[in-house]
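>>> Sequence first, predicted coordinates after that:
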Amino acid sequence: MKRITRISALTAGLVLTALPALAEGVKVGVMMTLSGSAAVLGEQGRDGFLLALEEMGGKLGGLESEVIVVDDELKPDVAVNRARELVESHKVDVVVGAMYSNVQMAITGPLTEAGVFVLSPNPGPSALAGAGCNPNFFAVSYQNDQPDEVVGAYVSGKAARTFLIAPNYQAGKDHLTGFKRTYTGEVADELYVPLDQMDYSAELAQIAAAAPDAVYAFMPGGLGVNFVRQYRQAGLETIPFYSTFTVDEVTLPAQKKDAVGFHSGGDWAPDLDTERNRAFVAAFEAKYDRVPASYAAHAYDAAYLLDSAIRAVGGNLADKDALRAALKAADFDSVRGEFSFGANHFPLQDFYVTRVAERADGKFQTQIVEKVLEKPVDAYAAECPMK
């Protein structure tokens, strides 16, 4: 299977091609997970970025663009090798990626040490938000803990005892930490499962035995599809189900009615009422015939952020300090409305609780229930030495 695809803005409609490298312009590596059960997340991110690029006529900040799409295969060692190839062979200026925190942690050091800017469309590891913050790293999404802090605050007072479950990797630990930071009730139990686990019969039996007032899960992608289906099949739907990235626009096409009524937390939903978001969702659905997920929304924003920064420096990519300052200024129209970066290059934005609903056209999406947190600063920002 081809793992690297070059896309040239010089071809009509951003057709996949193998043209020689552009003589002038900006080179962007888009590193996503595009194989295995997690590919659906990466496809959303890739398609969101390419949609924005198409809307801009294939240019970023007025410069012709070349995009090299890379599959990290959800393997940190593979991702590091492909990151080196993006730097050494393709000489990229920016990398938009990755999709998972373990890959993000693996690639950010090698890329930024080479002078490449990294824009994350999804993971926001705690290690990159605090003492390990990086001048060339920008999270265009959130800090991993934050969506969970939303749910923790929302569930407090609604459930005295909550059962927690997540996959055993950096993001899983970050997400449960975020929930516990704002949750005022008792943790009935806390389980971590392998990242590739698909059968949860043993864990569901533990949940039933614990008889909690609620369940909180971070189970992204294929993990969430199986977990939600099996949760219903086990007859546990009487226990309120809360999550992040377990019931979203990536998993809902497979979960369908099994997920209806389940809650989640995040910084965005397809029905978020901003003019830019309405236009983005309509354009994405028209082009790809599916409902966009946050992965697509963040990558779409990343493209417009990059466009604004390159435009602000007059296309002078060699002036790294000026480009960094322009990225931090975040002078673009986000689908999320008001958007800015804190000192650690993580966003200051609003967060919401959402609920899964079936639309009139038979498709499923998350819809905003209420805004819970207004532009919170993440819990690690004070440890970042950048000012």
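Received the coordinates, thanks.
>>> drop to CA atoms for contacts and neighbour counts, all remaining ones
OK.
>>> Can you verify T238 is assigned to a strand?
No. T238 is assigned coil when assessed by DSSP: H, G, I helix; E, B strand; the rest coil, not a strand.
>>> Look up how far V103 lies from the residue most central in space within the chain.
The chain has N122 as the residue nearest its centroid, 2.2 Å off, counting by Cα atoms, centre = their mean. Per Cα to Cα, to the nearest Å, N122 is found 11 Å from V103.
>>> swap in Y304?
For Y304, the distance to V103 - Cα to Cα - is 24 Å.
>>> residue ranges for the helices of the stretch 51-200 of the chain, please.
76-88, 101-113, 126-129, 146-155, 170-182 (DSSP state H, counting those that start in this stretch).
>>> Need the contact partners of the first one.
Counting contacts by Cα atoms under 8 Å, 6 or more residues apart in numbering, the residues outside helix 76-88 that touch it are 29, 68, 70-73, 92, 102-103, 106-107, 110-111, 114, 116.
>>> rerun at 10 Å
3-4, 27-33, 68-73, 89-95, 98, 100-111, 114-116 (Cα atoms under 10 Å, 6 or more residues apart in numbering).
>>> Give me the buried positions along that helix.
Across helix 76-88, burial judged by 16 or more other Cα atoms under 10 Å covers 76, 79-80, 82-84, 86-87.
>>> Tell me how far A139 lies from V94.
A139 is 13 Å from V94, by Cα to Cα.
>>> what is in contact with those two at once?
By Cα under 10 Å, 6+ apart, the residues touching both A139 and V94 are 118-119.
>>> what kind of secondary structure is Y352 in?
Under three-state DSSP, Y352 comes out as strand.
>>> The closest residue to it other than its chain neighbours: what secondary structure?
The shortest distance from Y352 to any non-neighbouring residue, by Cα to Cα, 6 or more residues apart in numbering, is to K371 (4.3 Å). Using three-state DSSP, the structure places K371 in strand.
>>> Just to check, K371 is in contact with A153?
No. K371 is beyond contact range of A153, at 11.3 Å (criterion: Cα atoms under 10 Å).
>>> any common contacting residues for the two?
Common neighbours of K371 and A153 (Cα under 10 Å, 6+ apart) are V353.
>>> Among these two, which residue is more densely surrounded?
With neighbours defined as other Cα atoms under 10 Å, K371 and A153 compare such that A153 has more, 20 against 16.
>>> Who are the contact partners of the closest residue in space to the more buried one that isn't next to it in sequence?
If the residues on either side of it in the chain are set aside, A153 comes closest to T182, at 5.1 Å by Cα to Cα, 6+ apart. Contact analysis of T182 by Cα under 10 Å, 6+ apart lists 146, 148-156.
>>> structure B:
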Amino acid sequence: MVTIGRRALLGTTLGTGAALAMPAVRAGAQGGGGSPGVKIGLVAVLTGPQAALGTQLRDGFLQGLKHLDGKLGGLPAEVVVIDDELRPEVAVTKVRAAIERDKVDVVAGVVFSNILAAIIRPVTESGTFLISTNAGPSTLAGRGCNPNFFTTSYNNDQVHSVMGQAAQDSGYRRVFVMTPNYQAGRDAAAGFKSRFKGEVVDEVYVPLTQLDFSAELAKIAAAKPDALFTFMPGGLGVNLVRQYRQAGLANIPFLSTFTVDEATLPAQGEAALGFYSAASWAPNMENAANLKFVRDFEAAYGYVPATYAAQSYDSAMLLDSAIRKVGGRLADKDAFRAALRAADFRSVRGPFKFGANHYPVQDFWLCQVAKRADGKYQTETVRKVLENDTDPYAAECRMR
């Protein structure tokens, strides 16, 4: 059974996920005493302009539970949805409550790296496992790696390096770089530059709340670069894409990560058509797990899933495989950790395994925005850029 725990929501809008609600299942016998079951604290931003990303994350995890008949590893599952509000102090307060009061067995989710940076110590120092389904900061991939932390997404700058390689392969010599001014934004610029060997004509960092890019677009027009590289998630990406097209700059190739994707395309529409992104997954991937996921997700929620949903879906499948492997004995931390490392599940991405730092080793693709026959927009794979790629910080990780 799947229950959306209301006590930790503090005002969160459940939306379509509420259709899964069933009678509550309290903390499992192995996870905190009580009736057999497993309880997951799912952290997502569900208020404000970035809520579309958190909604994708939440719905992807819940779709995974639908496919698992409401169970993880054979145990009835309860999900406590935690709206972090994109405020680190709020996230810490709510996550502490989920651990100490609601007795969650695992914390999963997290869209933004600043939220992950705030909650990782309270979660892991309590002995609770943290599975990030999106945020993957470089600070936790190398020397800061943690035995109780896994991510089903990527190292932040790893994905951006894919676009750096794609720009290099395309022969671009002069690129304008623009990202938000926070850890993931700095990782994005560093990742792109790690593989792009040409000239960065300007490197601009904007506030995470910025919605008017007129000044920056004027700089791009004046610089006349061969291409723009940008990482602008959620509402930032919606506004940037619209304004970029309106400013008549579409003749300058738009290379991006997490800027044009299925979470933002419904609002960007034609303005994003033909723009590029880099990713480890796209809706048009033709493997059995992905075909089932995309078909059933769209039927359940009425929109096209993005990587936020796909990676979250994979985390549900990862947890199912690990809990099943330890026979539901979540109190055996070492065995559960080893079961998570084994990653014995079928990913929507195809090949998937964890590196020594608990970050995935996976393929990465150049993708492009396309319009489907049904009028909806999605990203589609153009070509594989990196194969079986390990993030650059893994060698620095020394698990304690």
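Cool, the structure landed. These figures come from a predicted structure and were not determined experimentally.
>>> care to give me the TM-score?
The TM-score (TM-score structural alignment, normalised by the length of structure 1) is 0.96; 383 aligned residues with a Cα RMSD of 1.7 Å.
>>> if we can go back for a sec, aligned partner of the residue nearest to A153 of structure 1 in structure 2?
In structure 2, the residue paired with T182 of structure 1 is R195, using TM-score structural alignment.
>>> distance of that match from G70 of structure 2?
43 Å.
>>> helix, strand or coil for the spatially most distant residue from the centre of structure 2?
Taking Cα atoms, centre = their mean as the measure, the residue most remote from the mean C-alpha position of structure 2 is A222, 34.0 Å away. Look at A222 of structure 2: counting by three-state DSSP, its state is helix.
>>> How much space separates the counterpart of it in structure 1 from D189 of structure 1?
The alignment partner of A222 of structure 2 in structure 1, by TM-score structural alignment, is A209. Distance, A209 of structure 1 to D189 of structure 1, using Cα to Cα: 11 Å.
>>> cool, P123 of structure 1 as well?
P123 of structure 1 is 25 Å from D189 of structure 1, by Cα to Cα.
>>> any shared contact partners between N122 and V103 of structure 1?
With Cα under 10 Å, 6+ apart as the test, N122 of structure 1 and V103 both reach G97.
>>> what do we get in structure 1 for A370 of structure 2?
Match for A370 of structure 2 (TM-score structural alignment): A357.
>>> do the same with Y359 of structure 2
Match for Y359 of structure 2 (TM-score structural alignment): F346.
>>> How about its match: what's its closest non-neighbour residue?
In space, F346 of structure 1 is closest to A139, 5.2 Å off (Cα to Cα, 6+ apart).
>>> Same check on R311 of structure 1?
Per Cα to Cα, 6+ apart, closest to R311 of structure 1 is G61, 4.1 Å.
>>> List the contacts of the aligned partner of the one you found in structure 2.
Counting by TM-score structural alignment, G61 of structure 1 lines up with G73 in structure 2. With Cα under 10 Å, 6+ apart as the criterion, the residues that contact G73 of structure 2 are 37-38, 316-328.
>>> What ranges does the stretch 251-387 of structure 1 have for its strands?
Under the criterion DSSP state E, counting those that start in this stretch, the stretch 251-387 of structure 1 contains strands at 263-266, 340-341, 347-348, 351-358, 364-373.
>>> Out of these, which is the most enclosed?
strand 263-266 (a mean of 28; mean count of other Cα atoms under 10 Å).
>>> Now the helix or strand where L236 of structure 2 lies: buried residues?
Assigned by DSSP states H and E, L236 of structure 2 falls within helix 235-246. Under the neighbour-count criterion of 16+ other Cα under 10 Å, helix 235-246 of structure 2 has 235-245 buried.
>>> Just to confirm, what residue range of structure 1 does the longest helix anywhere in structure 2 align onto?
As assigned by DSSP state H, the longest helix anywhere in structure 2 is helix 307-325. The alignment of helix 307-325 of structure 2 onto structure 1 (TM-score structural alignment) spans residues 294-312.
>>> and if you look at stretch 286-295 of structure 2?
Using TM-score structural alignment, stretch 286-295 of structure 2 pairs with 273-282 in structure 1.
>>> ok, the spatially closest residue to Q368 of structure 2 that is not a sequence neighbour - contacts?
Using Cα to Cα, 6+ apart and skipping residues adjacent in sequence, the residue nearest Q368 of structure 2 is Y276, 4.4 Å away. Taking Cα under 10 Å, 6+ apart, we find Y276 of structure 2 in contact with 163, 229, 253-257, 259-261, 366-370, 379-382.
>>> try it again with 7 Å
254-256, 367-369 (Cα atoms under 7 Å, 6 or more residues apart in numbering).
>>> ok, the residues you listed in structure 1: which stay?
With both residues aligned by TM-score structural alignment, their matches' Cα atoms under 7 Å, the contacts of these that structure 1 also has are 254-256, 367-369.
>>> Buried ones only from the contacts of G73 of structure 2, please, as a ChimeraX command.
Of the contacts of G73 of structure 2, the buried ones can be selected in ChimeraX as follows, counting by 16+ other Cα under 10 Å:
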select :37,38,316,317,318,319,320,321,322,323,324,325,326,328
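>>> Closest to E396 of structure 2 out of the contacts of G73 of structure 2?
Taking Cα to Cα as the measure, E396 of structure 2 sits nearest to L318 out of those, at 24.8 Å.
>>> ok, that closest one to F293 of structure 2 distance?
Distance, L318 of structure 2 to F293 of structure 2, using Cα to Cα: 15 Å.
>>> S321 of structure 2 too?
With Cα to Cα as the criterion, S321 of structure 2 and F293 of structure 2 are 17 Å apart.
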